[in-house]
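Engineer: whatever this is, show me its structure:
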Amino acid sequence: MKQNDLRFAIASQGATICVQFLHPLDIIKTRMQSHDGQTHKNLVPKYGSISNAIKQIYKEEGIKGFTKGIFWSLCANSIARVLFFVFYESKKEECNSYFGHGSKKGILIASIYASLLAQLITQPLWVTLTRLQLNVGKMNGFENVKFTIQQIYNQHGFLGFYRGLKMALFTSCHGMIQINCYEWTLSLLTQLEQYKDFNSFIAGGFSKGFAIFCTYPMTTIKTRIIQNQFIGSENPKYKSNFDIANKILEHEGFRGFYKGITASMLKGMPSKAIYFFFYEHFKDMLNVGRTKNNN
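Structural biologist: Modelled structure (predicted):
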């Protein structure tokens, strides 16, 4: 690994730790996303709203219900973000030599490359995390992780950890959309020369919200297909990604694709705003910050 790659990794890891306190909203988002409104074959109760979800989770699972999978989430996010930004920054430097600094083509190519590679490597982590968050039982911590991994492997083998991979690769465009929107917004704010110290904060929050809105229907389908393997293989609720989409439209309408998006926005936008704020500042501290040419 090149010295700059190591520094990008450290910057990414430091920023990841700073946003982990928003994990409870991720649990609520995943559970609301997974429920189809029907009375059967659902792993979690139906939550009418974020406040209703908070009340039900606290009543049935206690305060620990809001921390399920939190350390696994930290691990998954740390690995995914480190991989993404190491791949992205490395490929962007390579593209800069071909297309020039700040080239839109270079940013696009680097973001696609980084998104696909990071998603492919970390898919088992996300499958496990989704299952941890959908577990409404009393298990917590390592016991929950051990049970979940054993259940996936015993019932579905190694391929069970790659459930929903096709849709996951499509949703990897989330990172591409986000980083391109981030770079564009950051460049615009830099030119305006306003809120200079908070440019990365504003750009990070806005880009995350835009990416969530664009890709949320795909993440809903991905969550449903991952959930599907735990309901039972004898008579699964869903047969394919297209079957999921059709049933969502039939039973829940178009809004069904956006279940839990409020929780996702409340978690995603501030977390990414904080993340990019610290990421850029850590890069400056580690002397791998942006040059004037890059802006």
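Engineer: please make it C-alpha for all contacts and neighbour counts, starting now.
Structural biologist: Will do.
Engineer: now the residue nearest to the spatial centre of the chain. Nearest residue, chain neighbours left out?
Structural biologist: Centroid-nearest residue in the chain: residue 77, 7.6 Å away (criterion: C-alpha atoms, centre = their mean). In this structure, residue 77 finds its nearest non-sequential neighbour in residue 16, 7.0 Å apart by C-alpha to C-alpha, 6 or more residues apart in numbering.
Engineer: any idea how far residue 264 is from that neighbour?
Structural biologist: Residue 16 sits 17 Å away from residue 264, taking C-alpha to C-alpha, to the nearest Å as the criterion.
Engineer: mind listing what's buried in the helix or strand residue 266 falls within?
Structural biologist: Using DSSP states H and E, residue 266 sits within helix 261-285. Within helix 261-285, the residues that count as buried by 16 or more other C-alpha atoms under 10 Å are 261, 263-265, 267-283.
Engineer: related to what we said a few turns ago, residue contacts, the residue nearest to residue 77?
Structural biologist: For residue 16, the contact set (C-alpha atoms under 8 Å, 6 or more residues apart in numbering) comprises 74, 77-78, 81, 275.
Engineer: and it, how far is that from residue 65?
Structural biologist: For residue 16, the distance to residue 65 - C-alpha to C-alpha - is 22 Å.
Engineer: equivalent analysis for residue 229, please.
Structural biologist: Distance of residue 229 to residue 65, computed by C-alpha to C-alpha: 22 Å.
Engineer: which of the two has more neighbours?
Structural biologist: residue 65 (23 against 18; other C-alpha atoms under 10 Å).
Engineer: one step back: who's in contact with the helix holding residue 266?
Structural biologist: So helix 261-285 is in contact with 7-8, 11-12, 14-16, 18-20, 22-23, 25-26, 28-29, 50, 198-206, 208-209, 212-213, 216, 289-290, going by C-alpha under 8 Å, 6+ apart.
Engineer: swap in stretch 52-65?
Structural biologist: Contacts to stretch 52-65, defined as C-alpha under 8 Å, 6+ apart, come from residues 28, 47, 66, 136-138, 140.
Engineer: same thing with stretch 108-121?
Structural biologist: For stretch 108-121, contacts defined as C-alpha under 8 Å, 6+ apart pick out 80-81, 83-85, 87-89, 91-92, 95, 165, 168-169, 172-173, 175-176, 179-180.
Engineer: let's see that with 10 Å instead.
Structural biologist: The contact list for stretch 108-121 (C-alpha atoms under 10 Å, 6 or more residues apart in numbering) reads 79-96, 104-105, 107, 125-126, 162, 165-166, 168-180.
Engineer: equivalent analysis for stretch 236-248, please.
Structural biologist: Residues contacting stretch 236-248 (C-alpha under 10 Å, 6+ apart): 36-37, 40-42, 164, 166-167, 217-218, 220-222, 224-225, 227-231, 249-250, 252-257.
Engineer: 8 Å - rerun?
Structural biologist: 36, 41, 167, 221-222, 224-225, 228-229, 231, 254, 256-257.
Engineer: buried ones in it, by neighbour count?
Structural biologist: 237-238, 241, 244-245, 248.
Engineer: output those in TSV, with secondary structure appended to each entry.
Structural biologist: Below are the buried residues of stretch 236-248 laid out as TSV (DSSP: H, G, I helix; E, B strand; the rest coil):
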residue	secondary structure
237	coil
238	coil
241	helix
244	helix
245	helix
248	helix
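Engineer: alongside the first, I'd like the structure of this one:
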Amino acid sequence: MSSSQGSTLSSNVAELVDGSSAHRDVSLLDDVPVYVKELIAGGTAGAFAKTVIAPLERTKILLQTRTEGFQSLGVFQSLKKLLKHEGILGFYKGNGASVIRIVPYAALHFMTYEQYRVWILNNCPALGTGPVIDLLAGSVAGGTAVLCTYPLDLARTKLAYQVADTRGGFRRGMKSIYAQPAYNGIKDVLTSVYKEGGMRALYRGIGPTLIGILPYAGLKFYVYEELKRHVPEEHQSIVMRLSCGAIAGLFGQTITYPLDVVRRQMQVENLQPLSQGNARYRNTFEGLSTIVCNQGWKQLFAGLSINYIKIVPSVAIGFAAYDTMKVWLRIPPRQKSQSISPG
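Structural biologist: A predicted model of the protein is given here:
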């Protein structure tokens, strides 16, 4: 009898301990502010998506900036050339800077979108609760994230622009460029650029970036949320979110892509010799007109094909991963957050 009672007591104590532990885990997670959870979910989603498409991102930058030896190559030929001369690691050159940039960028982008959305709903009832809210919140969130992380994007572009021949010379008749990279890492880029031109140099190209990100970010969130609204909650699977994200990314990117080309050329213009006919752009609109006059209108869409290949998994994975992280972190659905204050 006493043995049985002891066993029962031990069982009850074990259940109590396990229950208390589980309750503590739930309590700790629930005590974390919503905006912190959104930062974690956004940063994780951004880093995961960016790493998956890193090889395509590197190739796109080489095509956009008309890097010697890559002007006339297609997507797959460029990937093959990079693999031959730089190996697998060549696909990920600049990805460290890209991930370091994308974590705070994506974290701020998603979090501020959620917070701006709630603020607009609570303070601007005249706008209603329709998709225009996603358009406005997404646009402002994109601008906020860009302003906070732009120097890291500049560093990523300069590192990716360098092509070092680590596996022997290029084809006969083509000289190897930047055999000795001008920059050795993110810190070296930021330090060198700051010494050359101060804070203004660190934000070189911010004009076309902001002009491009405002409509792009707004359209991306608008299309994604609008597509999701037409799918019942019980049918919103990972595949559905990937599909909605892919369509949103393609739509937004097509409209704003020429501004991205101008931004990239402005970021690396000090690395390109003037003898190649590369102009210096004072502003976004001068960049657009100069590229059309000197390089042809098709250059405004250079690398767009690879951007399509890249944007499908990038935006799709980003949105799907963010929504999944929101479930794991028990972030309240947006519909239930409209009547509460941010945070």
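Engineer: which of the contacts of helix 261-285 of structure 1 fall within helices?
Structural biologist: Among those, DSSP state H puts 7-8, 11-12, 14-16, 18, 23, 25-26, 28-29, 50, 199-206, 208-209, 212-213, 216 in helices.
Engineer: going through the residues you listed, which ones are buried?
Structural biologist: Applying 16+ other C-alpha under 10 Å to these flags 7-8, 11-12, 14-16, 23, 25-26, 28-29, 50, 199-206, 208-209, 212, 216 as buried.
Engineer: and the helices in structure 2?
Structural biologist: 2-31, 34-52, 54-64, 75-86, 95-123, 132-161, 186-202, 206-229, 238-268, 284-295, 304-328, 334-337.
Engineer: structure 1: matching residues for the fourth one?
Structural biologist: Aligning helix 75-86 of structure 2 against structure 1 (TM-score structural alignment) gives residues 50-61.
Engineer: buried residues, the matching stretch. List them.
Structural biologist: So, applying 16+ other C-alpha under 10 Å, buried residues of stretch 50-61 of structure 1: 50, 53-54, 56-57, 61.
Engineer: got it, and stretch 26-36 of structure 2?
Structural biologist: For stretch 26-36 of structure 2, by 16+ other C-alpha under 10 Å, it's 34-35.
Engineer: aligned to residue 215 of structure 1, what sits in structure 2?
Structural biologist: In structure 2, residue 215 of structure 1 lands on residue 256 (TM-score structural alignment).
Engineer: buried members of the contacts of stretch 52-65 of structure 1 into ChimeraX, please.
Structural biologist: ChimeraX command restricting these to the buried ones, with burial defined by 16+ other C-alpha under 10 Å:
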select :28,47,66,136,140
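Engineer: need the max-distance pair from the contacts of stretch 52-65 of structure 1.
Structural biologist: 47 and 140 (21.2 Å; C-alpha to C-alpha).
Engineer: now do the contacts for the alignment partner in structure 1 of residue 203 of structure 2.
Structural biologist: Mapped onto structure 1 by TM-score structural alignment, residue 203 of structure 2 lines up with residue 162. For residue 162 of structure 1, the contacting residues are 123-124, 127, by C-alpha under 8 Å, 6+ apart.
Engineer: make it 7 Å
Structural biologist: When the contact criterion is C-alpha atoms under 7 Å, 6 or more residues apart in numbering, the partners of residue 162 of structure 1 are 123-124.
Engineer: pull the residues that contact stretch 95-107 of structure 1.
Structural biologist: Outside stretch 95-107 of structure 1, the residues within contact range by C-alpha under 7 Å, 6+ apart are 92, 180, 293-295.
Engineer: just curious, which of those residues is nearest to residue 186 of structure 1?
Structural biologist: Among the contacts of stretch 95-107 of structure 1, residue 295 lies closest to residue 186 of structure 1 (C-alpha to C-alpha), at 8.3 Å.
Engineer: how about the nearest residue to that closest one, chain neighbours excluded?
Structural biologist: residue 187 (5.8 Å).
Engineer: in structure 2, what residue corresponds to that neighbour?
Structural biologist: Residue 187 of structure 1 maps onto residue 229 in structure 2, with residues paired by TM-score structural alignment.
Engineer: now do residue 178 of structure 1
Structural biologist: Counting by TM-score structural alignment, the partner of residue 178 of structure 1 is residue 220.
Engineer: can you check which part of structure 2 the helix holding residue 266 of structure 1 sits on?
Structural biologist: So helix 261-285 of structure 1 sits over residues 304-328 in structure 2, by TM-score structural alignment.
Engineer: mean per-residue distance, that stretch to structure 1?
Structural biologist: Mean deviation of stretch 304-328 of structure 2 relative to structure 1 after superposition (mean C-alpha distance after the TM-score superposition for structure 1): 1.3 Å.
Engineer: next, count neighbours for residue 125 of structure 2.
Structural biologist: 9.
Engineer: likewise residue 155 of structure 1?
Structural biologist: Counted with other C-alpha under 10 Å, residue 155 of structure 1 comes out at 13.
Engineer: how close does it sit to residue 230 of structure 1?
Structural biologist: Residue 155 of structure 1 is 9 Å from residue 230 of structure 1, by C-alpha to C-alpha.
Engineer: can you report how many residues lie near residue 192 of structure 1?
Structural biologist: 10.
Engineer: quick one: map residue 87 of structure 1 onto structure 2.
Structural biologist: Looks like residue 87 of structure 1 aligns to residue 112 there (TM-score structural alignment).
Engineer: ok, its match - contacts?
Structural biologist: Under the criterion of C-alpha under 7 Å, 6+ apart, the neighbours of residue 112 of structure 2 are residue 141.
Engineer: also the one 5 residues further on?
Structural biologist: Under the criterion of C-alpha under 7 Å, 6+ apart, the contact list for residue 117 of structure 2 reads 133-134, 137.
Engineer: and the counterpart of residue 135 of structure 1 in structure 2, how far from residue 241 of structure 2?
Structural biologist: Taking TM-score structural alignment, the alignment pairs residue 135 of structure 1 with residue 162 from structure 2. Distance, residue 162 of structure 2 to residue 241 of structure 2, by C-alpha to C-alpha: 36 Å.
Engineer: residue 269 of structure 2 too?
Structural biologist: In this view, residue 269 of structure 2 and residue 241 of structure 2 are 38 Å apart by C-alpha to C-alpha.
Engineer: thinking again about what came up before, excluding its backbone neighbours, what's nearest the match of residue 178 of structure 1?
Structural biologist: residue 248 (4.9 Å).
Engineer: tell me the contacts of the one you found?
Structural biologist: For residue 248 of structure 2, the contacting residues are 220, 223-224, by C-alpha under 7 Å, 6+ apart.
Engineer: one more: residue 222 of structure 2?
Structural biologist: 131, 134-135.
Engineer: 8 Å instead?
Structural biologist: Counting by C-alpha under 8 Å, 6+ apart, residue 222 of structure 2 has contacts 131-132, 134-135, 138, 248.
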